[in-house]
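In: sequence first, predicted coordinates after that:
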Amino acid sequence: MSSSDTHDGAPKPRRSTAGRGRPASGRGAPADKDIRPPLRRVTALFRRHRRWVVALVAAACLLGAVNVVSPFLLRAIIDRALPDKNAALISYLAGGMIVAALAGAGLGVVTTWLANLIGQRVMHELRVQVFTHLQRMSLLYYVRTRPGELQSRIANDVGGVENVVANTAASAVQNATSAAAVGVAALVMSWKLALICLAVVPLFLLAAIRLGSQRRGIARRRQGQLANLTAIVEEGLSVAGMLLATTMGRRAALAQRFTTESQALADSEMRAAMSGKWLLSTRRASLTMVPAVVYWVAGLAFAHGAVVISIGTAVAFTSMLNRLVGPASALQGLGLQVSTSMALFGRIFEVLDEPVDIVEKPTARALPAVAGDVRFDGVGFRYADDQPWTLDGIDLHVPPGTTTALVGETGSGKTTLGYLVARLVDPGRGAVRIDGVDLRDLRLDAVSGAVGLVSQDTYLFHDTVRANLLFGAPDASQEQVEAACRAARIHDLVVSLPDGYDTVVGARGHRFSGGERQRLAIARMILRDPPVLVLDEATSALDNETERAVQAALDELSRGRTTIAIAHRLSTVRHADQIVVLDRGRIVERGTHDELITLGGRYARLAAGVWGAGPGETPADEAAADPTRTGVRSRPDQ
């Protein structure tokens, strides 16, 4: 059974769409779609740091002014100090050039520090904003989105923007102010030569604007391919992915898939690297040829006996233009980088614009004391507007401290019903209430504090046993941790490990067996101590001996709590206070085990043909307990 099949009624990733009219998030947005966010939205990221931005601009302007001092001092040396053989003036002017160079170096460090400070703060806030927004997304978003895609958005997209904002911002401000200062100084020194030499700048700016649109498209395709590659790495190099590829003999196919995506990414990288190189080379050559034009004009004037400009002005002017080559080259390259970064900003804002399904109302409140009375009032739910109702017209009351078992065939809506109690999804019709209060009127932390979920897919972080247990109750003492593990029948195993509770569990807890991971999850839930408990096939696919230990831990966990158990073992169902039978999203039967067996309806048929033996039972035991039973399947029903 596939992982998607284990959640009845859940949408399949290949069929779903990523939100309202969006493409499937599993593959990301179309790689060739150029989404350019409004510039004001990008600049709004810097609004909180405007004081630092003003300081950066001021330092950069001062740096630009300092950088153009030396050419004027050089002109004075050539035209005044050398002809007059004034040693003192030469010394003063040369000393001024040294001071200007030292001041420029110091101001360069200051502007770099300010730009990186602003950039890192903005990127930190953006990363946190994206991560926090993704955490607020409902379960539906994660069902239809590959984990590698989300990692790529945070690591690759935000990381790509970080390079521009944090590292390139300093260069952009410095070079922009330096270029402006050089342009003004050139006009002051010789406006005629300046107009001739600077005439080529607008032409290159127009070409750069056209090139920017092209590079945005390339960047968007590149990031989409990078997201695909990240997803393949995430899926293929995980423990589960490695086991699947090896046992299915598909390692070569997976490697070929990686090779294909890597080649596509390499092609995009080549296009990005070569895009605009002819323009950059032509512009660089043009700027370096400008001094030759200056010397040519000045030389013709001297050759014909006309003094248009002095020798000092010619030398100083070319020196100043040489100072323009670096900033102009950097600015055009930075302009192309900024155009690329706009595509990355578009992908980031695309994530931030994803609607949040589970929203906490401004008037949301907490429950001072939770009795655990759960009620479904006319609940209907479907995973998408164009899909049929997974649940329809559910009216169900689970009294405090009782156990309700949900049974039914795969796709009947059992797991979805459990998700509604934990508010992983919200109903499209009706309401789910705890102690008479609609879950949508409660704070999210109140719901998570009142309802605990133990699923068949136990997740453990790559951390120590203690850290995984304390994730549910950070303030629990070591004595409480050990007591919870004893109740979950896992303490003896943990203390037998080389590092005891400080043992690292490994990726997704694969150091432990499935039953051991389940008992660790149960111990974590015991520490959290929720009044309402949802057991989503917590003992599925376990052998009888392992299930016996896990079931004993679950019995300990369920004692005194309101429990909703998605059941697959007859032993679990038989002792429930009420059994609810679902079929195609509707309740078709309810009652105790004996009542439903006597009724001889759908429950009796399920008991006869689907469930496996429970802890301490054999198929023969179950058949004896239920004369209508005609066969047993080892794989439990959903």
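Out: Structure received.

In: drop to CA atoms for contacts and neighbour counts, all remaining ones
Out: Fine.

In: next SSE downstream of the longest helix along the chain?
Out: When the chain is parsed with DSSP state H, its longest helix is helix 87-136. The helix or strand immediately downstream of helix 87-136 is helix 139-143, counting by DSSP states H and E.

In: quick one: distance of whatever helix or strand comes next after that following helix to the chain centre.
Out: Counting by DSSP H and E, the element after helix 139-143 in chain order, helix or strand, is helix 147-152. On the basis of C-alpha atoms, centre = their mean, to the nearest Å, helix 147-152 sits 6 Å off its chain's mean C-alpha point.

In: check stretch 418-425 too.
Out: 23 Å.

In: can you give me the buried ones in stretch 106-125?
Out: Neighbour-count burial for stretch 106-125 flags 107-108, 110-123 (criterion: 16 or more other C-alpha atoms under 10 Å).

In: now stretch 429-449
Out: Buried-residue list, stretch 429-449, by 16+ other C-alpha under 10 Å: 429-435, 437-444, 446-449.

In: so which of the residues you listed are in strands?
Out: Applying DSSP state E to the buried residues of stretch 429-449, the entries found in strands are 429-434, 437-438.

In: show me the contacts for the spatially closest residue to R323 that is not a sequence neighbour.
Out: Distance criterion C-alpha to C-alpha, 6 or more residues apart in numbering; nearest residue to R323, sequence neighbours excluded, is V182 at 7.3 Å. Neighbouring residues of V182 by C-alpha atoms under 8 Å, 6 or more residues apart in numbering: 64, 68, 320-321, 323-324.

In: also this one, for the comparison:
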Amino acid sequence: MCGINIICGFYDMYKYSDAARSTISWRLIGLARSAWAQILLAVFIGLGVTLINLAQLSITGYAIGQMFSGADVSVVLPMLLIVALMIILRAWLTYYKEMIAYYIAAGIKIALRNRIYVHLLALGPGFLEQRQTGELLEAAVHGVETLEIYFGKYLPQLVITLLTPIFIFTYLTILDWQLALLLAIFFIAALTAPQWLNSSARRERRRHWAAIAELNSYFIDSLQGLVTLKAFNNGKQRGDEISKRATDLCNAIMRVIGINFAYIGATNLIMTSGAALALGWGAVRVTQGTLSIDVLLIVLLLGNEIYKPILELNTAYHGGLEGATAAGGIFNLLDTVPDVANAPDAASTPPSAPSISFEDVTFGYDKGKRPALLNLSFEIKPGENVALVGRSGSGKTTVVNLLLRFWDPQHGRITLGGRSLRDYALETLRSQISVVSQDTYLFHGTVADNLRMSRPDATKEELEKAARLANAHEFIKALPKGYDTIIGERGARLSGGERQRIAIARVLLKDTPILLLDEATSSVDAENEAIIQEALDRLKQGRTTLVVAHRLSTVINADRIIVLDSGEIVESGRHDELIRAGGIYAQLVSAQRVS
């Protein structure tokens, strides 16, 4: 445990939570709980390899001593054959141990990545908005990958390094306690002396990880904004910034490598000094007749075996160090408590009626520091088509986010079917709601893959039916491979209007009783708007619909229009009633007509 704690002292590259800071050693071990049987098997195999080495080197030293004493070849040859067989057995066991180690690491990485992904889903968009994508990728992808050496090599090797010397020194003491004591002193020195580099290693490892996260975030941000960079002719300046961050990372890596070599160099110097001193003192004793040549040869051969675990631990040490550093960031992520979670007794039964009610709801982002809604109250009856309009920043999209429970209000409550949203399991709640937003996200894959996001078991006929209703079938069939056409990340190979129609088809496939339209036509041209609006009108039929709109021409036929201003309801009624009232809605309509 001491060795593990030494490694885990270097995890704090970010601002880790108290839970991660105080329990990281045990939590790293806890990650391997399901693989302890395999880890112990790898340790036992490693110890078996050590015992084979002891036997092999003892027989080799004895055989060489016999040859120096003039023994016949027929006496030595069987011993050499046994040594050859031991070498083959040792190689096979070593291979088997390495394979077990990689299986251990692979299993832990798969389980941990799944756990991180599920936790990120639970954290939701509120958390993601406060983090850079590169930072999260660093923890979820590269950070998890670095744990391979920790679990596959360092952890088993640490146990082997602690146990192997017990066997070797016991045997050496039986052969010659004086040489055993000398080698033991240098062994302890080789294991502990390089620890003076720990503070430097910790500092440089923090810088290394910070440089990786910074470069990843900046590079991903640049790729996502590539069109903007080209439009503003800012590609070279951005490239210089990336180059600067890449140089910072390179310098950080070189400093880490320098410390690694210093660590290994100090260890090798101590080991070489110990072996040389043991050889010199042993040779003097052989000439004095107080030590036999074959014992000296066996001790010298085993002396190398004493230091071998340290060399192997050094090889895995800095990989394990990097893994433990990454583990701190991973645990910090996993320790983050979701703002929204299922209640212990959350209902999995859907509501009896798709009615929506906001009851004196107050909400602000950043835990209320940025007010968005104030004492908001309204009701939407089953099958009713209600529109939310207002100036930018009036709180319209916040209403949609609260309905999906991306956040919970600080005051008041929201009900679905007469029951608080908090009483429903999140999966049940969201299974009742479909959303078509302004910024439709399509995944890299085929058109069919993206349509099946809402219903993975949908047949080809069902896909085509939904696409026809969404006015999307014709343009999909015109694509190179139809529904099997790859559309690129975020649907980059499609126009804005085509992306929106696929989003509508996806919602039609989901077929939920409640529909949320958040600025669904605001980013398309007039021709596409007419096609999309026709599809949306079909989509609304028989559903409770809440429309968030900037283009007021799309809500003229709504059953009711609610006007928000600074998070409060200032008007409510049908289009013609609000026009006659001459309030904010009439002003907004007038402004759009003029524009």
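Out: That came through, no problem. Note that the structure is predicted; figures quoted are calculated from it, not measured.

In: returning to that earlier point: pick out the most distant pair among the ones in strands among the buried residues of stretch 429-449 of the first structure.
Out: R429 and I434 (16.6 Å; C-alpha to C-alpha).

In: S178 of the first structure sits in which helix or strand?
Out: Going by DSSP H and E, S178 of the first structure is part of helix 169-189.

In: next secondary structure after that helix?
Out: Per DSSP H and E, the first helix or strand lying C-terminal to helix 169-189 of the first structure is helix 191-197.

In: kindly name the residues of the second structure that line up with that next one.
Out: Residues 177-183 of the second structure are where helix 191-197 of the first structure lands when matched by TM-score structural alignment.

In: tell me the buried residues in the matching stretch?
Out: Buried-residue list, stretch 177-183 of the second structure, by 16+ other C-alpha under 10 Å: 179-180, 183.

In: residues in contact with the most centrally placed residue in the second structure?
Out: For the second structure, A140 is the residue whose C-alpha lies nearest the centre (C-alpha atoms, centre = their mean; 1.3 Å). A140 of the second structure makes contact with 113, 116-117, 330, according to C-alpha under 8 Å, 6+ apart.

In: quick one: which of these has the most company?
Out: I330 (22 neighbours; other C-alpha atoms under 10 Å).

In: now tell me what touches stretch 64-78 of the second structure from outside.
Out: Under the criterion C-alpha under 8 Å, 6+ apart, residues 63, 293-294, 297 lie in contact with stretch 64-78 of the second structure.

In: how about 6 Å then?
Out: For stretch 64-78 of the second structure, the surrounding residues in contact (C-alpha atoms under 6 Å, 6 or more residues apart in numbering) are 63, 294.

In: one more: stretch 229-245 of the second structure?
Out: L215.

In: what of stretch 299-317 of the second structure?
Out: 154, 161.

In: with the first structure overlaid, how far apart is it on average?
Out: With the two structures superposed, stretch 299-317 of the second structure lies on average 2.2 Å from its match in the first structure, counting by mean C-alpha distance after the TM-score superposition for the first structure.

In: kindly report the same for stretch 97-110 of the second structure.
Out: Mean deviation for stretch 97-110 of the second structure: 1.4 Å (mean C-alpha distance after the TM-score superposition for the first structure).

In: kindly report the same for stretch 274-282 of the second structure.
Out: Mean for stretch 274-282 of the second structure is 2.4 Å (mean C-alpha distance after the TM-score superposition for the first structure).

In: equivalent analysis for stretch 205-213 of the second structure, please.
Out: Compared with the first structure, stretch 205-213 of the second structure is 1.8 Å away on average (mean C-alpha distance after the TM-score superposition for the first structure).

In: what lies in contact with that stretch?
Out: 13, 134-135, 249, 252.

In: residue range for stretch 448-460 of the first structure in the second structure?
Out: Mapping stretch 448-460 of the first structure onto the second structure (TM-score structural alignment) gives residues 430-442.

In: the stretch 351-500 of the first structure: helices as residue ranges?
Out: 414-421, 444-450, 465-470, 478-487, 491-496 (DSSP state H, counting those that start in this stretch).

In: most widely separated two among the contacts of V182 of the first structure?
Out: Maximum distance among these (C-alpha to C-alpha): 13.6 Å, for G64 and L321.

In: deepest of the helices of the stretch 351-500 of the first structure, which one?
Out: Among those, helix 414-421 has the highest mean neighbour count (mean count of other C-alpha atoms under 10 Å), at a mean of 24.

In: what angle do that one and strand 429-434 make?
Out: 70 degrees (axes from the mean of the first three to the mean of the last three C-alpha atoms, to 10 degrees).

In: so helix 414-421 of the first structure matches what in the second structure?
Out: Counting by TM-score structural alignment, helix 414-421 of the first structure corresponds to 396-403 in the second structure.

In: so L564 of the second structure sits in a helix?
Out: No. Per DSSP: H, G, I helix; E, B strand; the rest coil, L564 of the second structure lies outside any helix segment and is strand.

In: that one pairs with which position in the first structure?
Out: Using TM-score structural alignment as the criterion, L564 of the second structure maps onto L582 of the first structure.

In: ok, that match to V359 of the first structure distance?
Out: Separation of L582 of the first structure from V359 of the first structure (C-alpha to C-alpha, to the nearest Å): 28 Å.

In: the two - which one has more neighbours?
Out: L582 (24 against 15).

In: surely the more buried one is in contact with G408?
Out: Yes. If you go by C-alpha atoms under 6 Å, L582 of the first structure and G408 touch, sitting 5.0 Å apart.

In: ok, how many other residues are close to the counterpart of P78 of the second structure in the first structure?
Out: P78 of the second structure maps onto Y92 in the first structure when the alignment is built from TM-score structural alignment. By other C-alpha under 10 Å, 14 other residues sit near Y92 of the first structure.

In: do you know how far Y92 of the first structure is from L542 of the first structure?
Out: From Y92 of the first structure to L542 of the first structure the distance is 89 Å (C-alpha to C-alpha).

In: quick one: contacts for the counterpart of A301 of the first structure in the second structure?
Out: Matched to the second structure by TM-score structural alignment, A301 of the first structure sits across from R285. By C-alpha under 6 Å, 6+ apart, the contact set of R285 of the second structure is L291.
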